[in-house]
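Visitor: Dropping a prediction and its sequence here:
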Amino acid sequence: MDVQAAVAGEMVIAQGEIALVPTGFAVAIPPGYEIQVRPRSGLALNHGLTLINSPGTIDSDYRGEVKIALINLGRAPFVVKRGDRIAQLVLSPVIRAHLQLVGKLAVTARADGGFGHTGV
């Protein structure tokens, strides 16, 4: 679902600036779920505007106003107006991992190769 800015008037996000944009609503998320906050591809591509912590997470016990932490990585200031679509929300189940300490890991073809090891 799209999230709209609930700013009074306009909010200018300068180049390199991080801004917390209000949405004007709160949510009650069921236990066992989270809401993922994701950037809008058009804002990122056309203006360099994205989330500073992508994806963001809203935990099920949070009850305050939803705010979106945006950063302007673009080449010009960006003006946020009331009603602008600034992010997307996705409700997702949370699967809790049960970690187990082991002495040795199983061998794989990739082994410990990372950061560009499998291609571009």
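Guide: Happy to help now that I have it.
Visitor: contacts and neighbour counts: CA atoms only from here.
Guide: Noted.
Visitor: any idea how far Gln36 is from Ser54?
Guide: 9 Å (C-alpha to C-alpha, to the nearest Å).
Visitor: Which one of these two is surrounded by more residues?
Guide: Higher neighbour count among Gln36 and Ser54: Gln36, with 16 against 13, using other C-alpha atoms under 10 Å.
Visitor: Next SSE downstream of the helix or strand harbouring that one?
Guide: Per DSSP states H and E: Gln36 is located in strand 33-38. Using DSSP H and E, the helix or strand that follows strand 33-38 towards the C-terminus is helix 41-47.
Visitor: Give me the residues contacting that following helix.
Guide: Residues outside helix 41-47 that contact it (C-alpha atoms under 8 Å, 6 or more residues apart in numbering) are 49-50, 72-76, 78, 86.
Visitor: switch to 6 Å and redo it
Guide: In this structure, residues lying in contact with helix 41-47 by C-alpha atoms under 6 Å, 6 or more residues apart in numbering are 49-50, 74.
Visitor: Next up, a structure to set beside the first:
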Amino acid sequence: MRPVIRILWEDWADRSLPLPAYETAGAAGADIRANLPEPDRAAGITLLPMQRLIVPTGIRVEIPEGFEMQIRPRSGLALKHGITLPNTPGTIDSDYRGPLGVALVNLGDAPFTVAHGDRVAQMVVAPVVQVGFAVVDALSDTTRGNGGFGSTGRQ
């Protein structure tokens, strides 16, 4: 049985917009739409270059225990307009019940308007394992050892 994400509409939300959905049979992420408050629906919300803001989705979610929801950028928006997420992937924990908003940033060189109903991000639901932590006197040896950023080469 696959997990089910329970969704609650915000009182002000436009319920005629589609819920998050997988656009193709092989999609890993379900697209999330901007669901703007009534005063912003006609004009949309404009992000100036380097501006960050939270785009409302009009929903709240209940994620099953043992899972997280990752919010990720849409590749087309990133490539064509420089629109991405400043904290990608953003994680929504299973015990969060507040409004689902998408933090966007405009890394492009022109203003970008998010229209009411636009697909602005995608969500990926993934299992979570909570680990234990133990202080030890030494760590096991590996071939890589202390090699950090760039230590495995470029090609």
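Guide: That came through fine. This is a predicted model, so every value here is computed, not measured.
Visitor: Report the TM-score for the pair.
Guide: After superposition, the two chains reach a TM-score of 0.95 (TM-score structural alignment, normalised by the length of the first structure), with 120 aligned residues with a C-alpha RMSD of 0.9 Å.
Visitor: one step back: what stretch of the second structure does the strand holding Gln36 of the first structure fall on?
Guide: On the second structure, the counterpart of strand 33-38 of the first structure by TM-score structural alignment is residues 67-72.
Visitor: Equivalent analysis for stretch 71-87 of the first structure, please.
Guide: Mapping stretch 71-87 of the first structure onto the second structure (TM-score structural alignment) gives residues 105-121.
Visitor: Distance from the chain centre to that stretch, please.
Guide: Distance, stretch centre to chain centre, for stretch 105-121 of the second structure: 14 Å (C-alpha atoms, centre = their mean, to the nearest Å).
Visitor: about what we covered before: which strands and helices sit next to the strand holding Gln36 of the first structure?
Guide: Helices and strands touching strand 33-38 of the first structure, by 3 or more C-alpha pairs under 6 Å, 6 or more residues apart in numbering; DSSP states H and E, are strand 56-58, strand 85-93.
Visitor: Mind putting the ones you listed into JSON lines with mean neighbour count?
Guide: As requested, these are arranged in JSON lines below (neighbours: other C-alpha atoms under 10 Å):
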{"stretch": "strand 56-58", "mean neighbour count": "17"}
{"stretch": "strand 85-93", "mean neighbour count": "17"}
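Visitor: Any chance of JSON lines for these, columns distance to Val12 of the first structure?
Guide: What follows is those, written out as JSON lines (distance: least, C-alpha to C-alpha, whole Å):
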{"stretch": "strand 56-58", "distance to Val12 of the first structure": "22"}
{"stretch": "strand 85-93", "distance to Val12 of the first structure": "13"}
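Visitor: And the ones you listed: which comes nearest Pro22 of the first structure?
Guide: When those are compared by C-alpha to C-alpha, strand 85-93 sits nearest Pro22 of the first structure, at 10.1 Å.
Visitor: what about that closest one, distance to the chain center?
Guide: On C-alpha atoms, centre = their mean, the centre of strand 85-93 of the first structure falls 8 Å from that of its chain.
Visitor: Could you do stretch 102-120 of the first structure as well?
Guide: In terms of C-alpha atoms, centre = their mean, the centre of stretch 102-120 of the first structure is found 28 Å from the chain centre.
Visitor: And for the second structure, the residue most distant from the center?
Guide: Asp137 (38.3 Å; C-alpha atoms, centre = their mean).
Visitor: Now check the first structure for the residue matching that residue.
Guide: By TM-score structural alignment, Asp137 of the second structure lines up with Gly103.
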